[in-house]
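J.: what follows is a predicted protein model with its sequence.
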Amino acid sequence: MPGYKTHMAGAAVVTGAAVAGAWWLGVYRPGYETMAGLGFFAILGGLFPDVDTDSTGRRFFYGAALLADAILIVRQQYRYAAVLGFCGLLPAIGSHRGWTHTWWAALLVPCTILLGPMLLLGMPWRPFLPYYIAAVLGYFSHLLLDRIA
């Protein structure tokens, strides 16, 4: 079974290839900061399926969630902090290679990237679509690497 470094690299390669292809075709040309953000979301997507085990990927993923939650609490945005905390509990309701290792979870879990800003902040979903796609690509790269290994 591939480790967290392989999953991070796989997510970065798949998403980097997709962004390069979109750039080459002239479909999508993000700036460097956006590309860094896409890479971050792809790597988080690539690590998410293993958050139900004691792993380095889990510590990385939940470390990022802890930081985000702390920022929300300091800003007194308790509603958003509660939603993030609730979502963080979801992987605990399944077994390893259970629901977190399914194709439908790869499409649904990253939906929070679209729905969160839309439902909680009243923002449009379109600006967040590239980040959703990056997370989905990272997630699917994890599933693919687990099947190859």
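T.: It's in. Every value quoted in this text rests on a predicted model; they were computed, and no experiment measured them. Residues are numbered from 1 along each chain as shown.
J.: contacts and neighbour counts: CA atoms only from here.
T.: Fine.
J.: and the spatially most central residue of the chain, how far from His101?
T.: Centroid-nearest residue in the chain, with Cα atoms, centre = their mean: Gly45, separated by 3.1 Å. Note on Gly45: its distance to His101, by Cα to Cα, to the nearest Å, is 12 Å.
J.: follow-up on the earlier one: just checking, next helix/strand downstream of the one helix or strand the residue nearest to the centre of the chain maps to?
T.: Using DSSP states H and E, Gly45 maps to helix 32-47. Helices and strands here follow DSSP H and E; after helix 32-47, the next one along the chain is helix 56-74.
J.: next one for the comparison:
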Amino acid sequence: MLLSRCNVYAFCSRGVNYQGHLIGGALTYLAISYVVPFEHLSWEVHVGNFLACMLGALFPDIDTKSKGQKIFYSVVAVLIGILFVQQRYDIISFVCVIALLPLMVRHRGLFHKLWFLAFCASGIAIVITWMNMSWQPIGLSLALYFFLGALSHIVLDQTFIAIKYMN
């Protein structure tokens, strides 16, 4: 059956893979951009919001060996490097604690709970604002797009599971 080739198809017999979640994240971003037009924003802000949405779309799967987990730990490594140069050891300790969580939970557990995803998105806004108070609007925007991307992940997973069990 064609759907059994998960490396080629975004939606396969085992579930939605990272490509499917990226498609879901991109469609979520496009839908939000269509409903709430942001013509006055710079292209840098649009790129940041798009990337936040895409990272959010992969984020719930960081509790398992996945493309999302590799990207997550790459982002964490770069962030720690930047924070180290800036001597922001307080934020480094916070980031390190968050980075350990995926190793301590089961798949589709904590990282698939809406309250936890909202907590993580809030953490993004808080850390960005903590770094520079004038960045608060950017932090809130990135946090919102991250959360909506993560929400698209949960919706895709739940939809696929529902369809799978209906057949």
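T.: Okay, I see it. Bear in mind that the values here come from a model prediction, so they are computed numbers and not experimental data.
J.: what does Leu110 of the second structure align to in the first structure?
T.: Using TM-score structural alignment, the partner of Leu110 of the second structure in the first structure is Trp99.
J.: residues contacting its match?
T.: Neighbouring residues of Trp99 of the first structure by Cα atoms under 8 Å, 6 or more residues apart in numbering: Ala105.
J.: rerun at 6 Å
T.: Going by Cα atoms under 6 Å, 6 or more residues apart in numbering, Trp99 of the first structure touches no other residue.
J.: same thing with Ala26 of the second structure?
T.: So Ala26 of the second structure contacts nothing (Cα under 6 Å, 6+ apart).
J.: how about it, secondary structure?
T.: helix (DSSP: H, G, I helix; E, B strand; the rest coil).
J.: give the burial count for Ser95 of the first structure, as a bare number.
T.: If you count neighbours by other Cα atoms under 10 Å, Ser95 of the first structure ends up with 12.
J.: and for Ile92 of the second structure?
T.: 18.
J.: Ile148 of the first structure now?
T.: Neighbours around Ile148 of the first structure, by other Cα under 10 Å: 9.
J.: that one -> the second structure?
T.: By TM-score structural alignment, Ile148 of the first structure lines up with Thr159.
J.: name the element that match belongs to?
T.: Applying DSSP H and E, one finds Thr159 of the second structure within helix 136-166.
J.: who are the packing partners of that helix?
T.: helix 18-35, helix 43-58, helix 114-131 (3 or more Cα pairs under 6 Å, 6 or more residues apart in numbering; DSSP states H and E).
J.: in it, what counts as buried?
T.: 136, 138-154, 156-157, 160 (16 or more other Cα atoms under 10 Å).
J.: re the thing from before, tell me who's in contact with the residue nearest to the centre of the first structure.
T.: 135, 138-139.
J.: the second structure: which residue goes with that one?
T.: In the second structure, the residue matched to Gly45 of the first structure (TM-score structural alignment) is Gly56.
J.: just Tyr132 of the first structure next, same as before
T.: Checking TM-score structural alignment: Tyr132 of the first structure goes with Ala143.
J.: and that match, how far from His107 of the second structure?
T.: 23 Å.
J.: kindly report the same for Lys65 of the second structure.
T.: Where His107 of the second structure is concerned, Lys65 of the second structure sits at a distance of 10 Å (Cα to Cα).
J.: give me the more crowded residue out of the two.
T.: His107 (16 against 12).
J.: how close does the nearest residue to the more buried one once chain neighbours are set aside sit to Leu101 of the second structure?
T.: Nearest residue to His107 of the second structure, sequence neighbours excluded (Cα to Cα, 6 or more residues apart in numbering): Asp63, at 5.5 Å. Using Cα to Cα, we find Asp63 of the second structure at a distance of 8 Å from Leu101 of the second structure.
J.: the more surrounded of the two?
T.: Neighbour tally, Asp63 of the second structure and Leu101, criterion other Cα under 10 Å: the higher count belongs to Asp63, 22 against 13.
J.: the more buried one contacts Gly109, doesn't it?
T.: No - between Asp63 of the second structure and Gly109 there is no contact under Cα atoms under 6 Å: 8.5 Å.
J.: distance of the match of Ile148 of the first structure relative to Phe11 of the second structure?
T.: Distance from Thr159 of the second structure to Phe11 of the second structure, counting by Cα to Cα: 11 Å.
J.: repeat that for Leu142 of the second structure.
T.: 27 Å.
J.: go on, Arg88 of the second structure?
T.: Distance of Arg88 of the second structure to Phe11 of the second structure, computed by Cα to Cα: 41 Å.
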